[in-house]
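Asker: model this:
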Amino acid sequence: MNRIKTMTMEWTGDSLILIDQRFLPLEEIYVECKTYQEVAKSIKDMVVRGAPAIGASAAFGYVLGAKQNQQYTEKNKFFQEMKNVKKVLAETRPTAVNLFWALNRMEQVMNDNFNLNDIKAIVDILEIEALKIAYEDIEINKAIGRNGEKLLKDGDNVLTHCNAGALATVDYGTALGVIRAAVENGKRIHVYADETRPYLQGARLTVWELMKSGIRTTLISDNMAGWVMKQQKINAVIVGADRIARNGDFANKIGTYSVAVLAKKHGIPFYVAAPLSTIDLETENGDLIPIEERNKEEVRFCHKTRLVRDDVDVYNPAFDVTPHDLVTAIITEKGVVRQPYDKNIPELFK
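Answerer: Reported below is the predicted structural model:
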């Protein structure tokens, strides 16, 4: 188990190869990262995105950092350099808690093996741990799918926002994993995919993934969601998450809050699918979740086409926070959680 290769990423032992999601679906381009700095840049520049995928990529980046620093024969120097590796990787994206979860797990494993005199042995242990994180993510996503597909009925039309599929994870997906599992169980599911401006993850990634999987999919622009609901074309909404607070508030791609409000208005169940690693028990509520603000050019352009003059002011938060009272249930690998979230979410960790 020293390699892994999925749609999203490949670990070769010496490098992390990522499909460049900025160019999908029109081009399939791959970025090979041979250093932790290159992994950090790929996370920051959204070559790879999606909370679980970011976490796994950061773990492999940590391993590359360890390999880069294993020439230090003095153990304390090696451990000091690894603090900088973690810092560089941690500063790439502030909202997705899986990033910090994965880095903290890697650092803990390193610290647990401080007494080993052979630095190469510590590096090998770190590589095994990163591979565990990746393989665990796949199994976790499949468990989320099994738990969540029971909430869908044969013939349901499901609305998604952004991309919470194989491309947002190591493989299989969270929100799309629920849909995949339902289809694998013989249910006929039709997906309406929001385009998800400004980065178009729904249009470029979700539609591409679902069509490759043979799942019937219809693309709509973000501002069509309310009207499609009013026409009674939607039976359920399923989205992923980048951070879930202790009380059930959660951050996800910008526009999720609007979809949740519309679903509540129209009496449509609104589900969040995410692994336990996305839940941050240290964050009491959504007001405390840091929201990343990205480059204004992402809004001034639509993919590669300029829409407005470069002197037009732009506000570009990458995420919004949806309050827990708009969430029907949270689907995790340990089961489906419902209100009261402030009581039931902590129970998942016991």
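
Asker: CA only for contacts and neighbour counts going forward, please
Answerer: Will do.

Asker: list the contacts of stretch 94-114.
Answerer: 50-52, 54-56, 58-59, 62, 86, 90, 93, 122, 125-126, 129-130, 133, 242-243, 251, 277-280, 289-292, 319 (Cα atoms under 8 Å, 6 or more residues apart in numbering).

Asker: only whichever of those are buried, select them in ChimeraX.
Answerer: Those of the contacts of stretch 94-114 that count as buried under 16 or more other Cα atoms under 10 Å are selected in ChimeraX with:
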select :50,51,52,54,55,56,58,59,62,86,90,93,122,125,126,129,130,133,242,243,251,277,278,279,280,289,290,291,319
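
Asker: tell me which of the contacts of stretch 94-114 fall in strands.
Answerer: Using DSSP state E, the subset of the contacts of stretch 94-114 located in strands is 243, 251, 279, 280, 319.

Asker: which of these sits closest to residue 297?
Answerer: The shortest gap between residue 297 and any of the ones in strands among the contacts of stretch 94-114 belongs to residue 319, at 16.3 Å (Cα to Cα).

Asker: pretty sure the closest one sits against residue 291.
Answerer: Yes. Between residue 319 and residue 291 there is a contact under Cα atoms under 8 Å: 6.0 Å.

Asker: got JSON lines for the ones in strands among the contacts of stretch 94-114, with distance to residue 79 too?
Answerer: Compiled in JSON lines, the ones in strands among the contacts of stretch 94-114 are given as follows (distance: Cα to Cα, whole Å):
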{"residue": "243", "distance to residue 79": "29"}
{"residue": "251", "distance to residue 79": "33"}
{"residue": "279", "distance to residue 79": "28"}
{"residue": "280", "distance to residue 79": "27"}
{"residue": "319", "distance to residue 79": "34"}
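
Asker: closest one of the residues you listed to residue 72?
Answerer: The closest of the ones in strands among the contacts of stretch 94-114 to residue 72 turns out to be residue 280 (Cα to Cα; 34.9 Å).

Asker: before we go on, could you also do this sequence so I can check it against the first one:
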Amino acid sequence: MQFQPQSADQRGVQALEWCGDSLRILDQRYLPEETLWIECRDAVSVAEAIRDGVLQGAASVGIAAAYGIALAARHIGQAADWPQTLSADFALLAAARPSAEHLGWALRMLQDRLRRPLGVAADVPALLAEAAIAIHTSDDEANRAMAKLGAQVIRRHDRQPQALLTFGHGSALGVIRAAHDAGLVSRVDVCASYPGNAGAIPHLELSQNDLPAVLHADAAVAHLMKVANPSWVVVGAERIAGNGDVVNTIGTYGLAVLAMHHGLRFMVVASSASIDLELETADDIELGDVLAGQGGQPLFDVTPADLIDVIVTEKGIVERPDQARLAGLLSPRRLH
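Answerer: Here you go, the predicted model:
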């Protein structure tokens, strides 16, 4: 059973390929110089890939974790108590990148599938694989919706071609591509954010799609905002707290502060699965446990909600995010 959904507009880097008995992951640590794939056949190898930074992007991490559970179930084959049998695998994958709310959400979706009636003759490994594929497919659909909504927000403020600034990937780049297709982008300035090649990958993706992208060092960002005057800063999110605070790749907070100083608009693009309403503010996160990488180097930072102009999700947009607006977005009574 092979499955490889395309990204939002079928033009981004394809990072995951489900092969039925394995998960192939593009090792993004070596891009753009090399294209290397890692083949994972169990939950342990998927967790290692997530923990070691093979994958970038919170949504991709969540999808990979879902496939990791499917691989664990396939390896086991049969069990009398599936939730108990897979509990260690769920815990292992959850701990691989605790900052990513999408990862926790994806694992909860598979746990919910195990709680539903399975039947005596149910092929549980196949059912979990189908659930993981459904999460992968829904992410593609969400990316298309976010790309459209984000471009509409940009057009609403300015219908002329304009410069955008990013160091994001995934959903953030989907918005930029959609805006470019709508004739709204004159140039994309990409920040080479720490750690590693977090700026090189989005620059590669945009350049491959013939967008006018320029890669800049972090130290040049303030000067760039002053002299080039981009209209929007567009980024993604690892997790969004109930009040609208955003956890994302280190450097996001600095970009938001600089954007505020220079009068630029700041857009966060993330699926609704990244919103954690139980987390009142991002200050409630244990920074040392969640936001620090190996050797104590910070991998993520927190951007306060009052620095964010709009959050774009597949369910809709939230301008000037706060607790009431985000709760309303996720309300089951909301039709769109």
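
Asker: for the ones in strands among the contacts of stretch 94-114 of the first structure, which one is nearest residue 198 of the first structure?
Answerer: residue 319 (11.2 Å).

Asker: trace that closest one over to the second structure, please.
Answerer: Applying TM-score structural alignment, one finds that residue 319 of the first structure aligns to residue 300 in the second structure.

Asker: same question for residue 176 of the first structure.
Answerer: So, by TM-score structural alignment, residue 176 of the first structure is matched to residue 173.

Asker: what lines up with residue 348 of the first structure in the second structure?
Answerer: In the second structure, residue 348 of the first structure lands on residue 329 (TM-score structural alignment).

Asker: what sits against residue 24 of the second structure?
Answerer: Counting by Cα under 8 Å, 6+ apart, residue 24 of the second structure touches 16, 17, 18, 37, 38, 39, 40.

Asker: surely the fifth one meets residue 25?
Answerer: The reference is to residue 38 of the second structure. Yes. Between residue 38 of the second structure and residue 25 a contact is recorded at 5.1 Å, counting by Cα under 8 Å.

Asker: now the element after the longest helix along the second structure, going C-ward?
Answerer: Longest helix in the second structure by number of residues (criterion: DSSP state H): helix 124-157. Remark: after helix 124-157 of the second structure, the chain's next helix or strand is strand 162-166, criterion DSSP states H and E.

Asker: other SSEs contacting that next one?
Answerer: On a contact count with 3 or more Cα pairs under 8 Å, 6 or more residues apart in numbering; DSSP states H and E, strand 162-166 of the second structure meets strand 185-192, strand 232-235.

Asker: and these, which is most packed in?
Answerer: Greatest average neighbour count among those goes to strand 232-235 (a mean of 25), per mean count of other Cα atoms under 10 Å.

Asker: in the first structure, what stretch matches that one?
Answerer: Counting by TM-score structural alignment, strand 232-235 of the second structure lines up with residues 236-239 of the first structure.

Asker: tell me the average deviation of that stretch from the second structure after fitting.
Answerer: Here the mean offset of stretch 236-239 of the first structure against the second structure after fitting is 0.5 Å, by mean Cα distance after the TM-score superposition for the first structure.

Asker: residues contacting that stretch, please?
Answerer: Stretch 236-239 of the first structure is contacted from outside by 152, 156-162, 164, 175, 256, 263, 268-273, using Cα under 8 Å, 6+ apart.

Asker: how about a cut-off of 7 Å?
Answerer: Under the contact criterion Cα atoms under 7 Å, 6 or more residues apart in numbering, stretch 236-239 of the first structure has outside partners 157-161, 164, 175, 268-273.

Asker: just stretch 268-276 of the first structure next, same as before
Answerer: Contacting residues not belonging to stretch 268-276 of the first structure are listed as 140, 174-175, 235-241, 260, 263, 327-333 [Cα under 7 Å, 6+ apart].

Asker: so it aligns onto which residues of the second structure?
Answerer: Under TM-score structural alignment, the match for stretch 268-276 of the first structure in the second structure covers residues 264-272.

Asker: and that stretch, how far out from the chain's middle?
Answerer: 12 Å (Cα atoms, centre = their mean, to the nearest Å).

Asker: who are the contact partners of the residue nearest in space to the middle of the second structure?
Answerer: What sits nearest the mean C-alpha location of the second structure, by Cα atoms, centre = their mean, is residue 58, with 3.2 Å. By Cα under 7 Å, 6+ apart, residue 58 of the second structure lies in contact with 100, 102, 103, 238.

Asker: alignment lookup: the first one to the first structure.
Answerer: This means residue 100 of the second structure. Matched by TM-score structural alignment, residue 100 of the second structure corresponds to residue 96 in the first structure.
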